[in-house]
Structures are given as C-alpha cells and as structure tokens.
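K.L.:
Quick one: sequence and predicted model below, then my questions.
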Amino acid sequence: MNTLLRIALALVIIGAINWGLIGFFQFDLIAAIFGGQNALLSRIVYALIGLSGLYTITLFCAPKKART
C-alpha cells in the first residue's frame, strides 16, 4: 500500500471517529482542537478529510493486487 493511500485512510478514520463523537456526544473533536468549525485550520482539516474520502473510493475500483 502506498504512502498517499495510508495517509488518506488515516484521515478517513479520523473523520469517522469525529463523526462518531458528534453523533453520540455532540462533540466536534476537530473543532475543539483547531479553534472552532469556522477556523481556517479546522476548515483545512475538514477539506483534507473530504478529499481523502474521495481518494479512498479508488480502493473499490482497484484490482486486489494493486492495493498491496
């Protein structure tokens, strides 16, 4: 698995944990760490997580050998 894909998967996992915290406890971890939902750094992290989610869609289209 290449480095970019590993980073993308890590960001997707962080995003999933954040959404779980929002759903269960109404707590946005990314906003808490980076200064609120409208802070520039938070928006950058949200954007990176979104792009990572789009990039990991390629896992569904790639042949099994290409994923390793």
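P.N.:
Perfect, I can see it now. Since this is a predicted model, take the numbers as computed values, not measurements. Numbers count the residues shown, from 1 in each chain.
K.L.:
only C-alpha atoms for contact and neighbour calcs from this point on.
P.N.:
OK.
K.L.:
Enumerate every residue touching the closest residue to G35 other than its chain neighbours.
P.N.:
Spatially, and ignoring its direct neighbours in sequence, G35 is nearest to S42 (7.0 Å; CA to CA, 6 or more residues apart in numbering). Residues in contact with S42 (CA atoms under 8 Å, 6 or more residues apart in numbering) are 30-31, 34-36.
K.L.:
for comparison:
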Amino acid sequence: MTTLSLILVIIGAINWGLVGLFQFDLVSFLFGGQTALVSRIIYTIIGAAGLWSISLLFRKHEREEDREPDRIQ
C-alpha cells in the first residue's frame, strides 16, 4: 500500500509540475477534461494516496542495522 501510494503521489507531483510550468494537465488531456468522470476518479485516488502518504511522516521506520539481534534463550 505504501509503495503504491508513493507512486501515485509522484504521478500527481509530475502532473502538478506540468501544470505549473506549461499549463498542461496531463490527466485532463488523457481522460477528457477535468470534469470527466475518469479524470475526477483519478484525481480522487491520487488525493487519497497523498493523504495516506502523510502517515509516512509519523511512522517509525526501523533499519535492519538498528534492530537488536534475536537472542537464543
């Protein structure tokens, strides 16, 4: 889920970059305008992925090197 969310956020960021630099909305171009149902669904999915990605800021990520080794008892 996290990887998929990050991919969607990257796609959204690229789309916003295109809008900012060239006034070109790729999602709108590909799927028939900003008000087309498919475009609105894609915008909603990318927005939800962005909200999910906010949780990544607050998660504790453990690296393999930081974990204590399993002890044999």
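P.N.:
Good, I have the coordinates. Everything quoted here is computed from the prediction, not taken from an experiment.
K.L.:
quick one: which of the contacts of S42 of structure 1 is nearest F60 of structure 1?
P.N.:
Of all those, F60 of structure 1 sits closest to I30, with 27.4 Å by CA to CA.
K.L.:
Tell me the counterpart of that closest one in structure 2.
P.N.:
The alignment partner of I30 of structure 1 in structure 2, by TM-score structural alignment, is V27.
K.L.:
residues in contact with its match?
P.N.:
15, 33-34, 39, 42.
K.L.:
and which of those is nearest to W52 of structure 2?
P.N.:
I42 (15.2 Å).
K.L.:
who wins for neighbours among the contacts of V27 of structure 2?
P.N.:
Each of the contacts of V27 of structure 2 was scored for neighbours by other CA atoms under 10 Å, and S39 scores highest at 19 neighbours.
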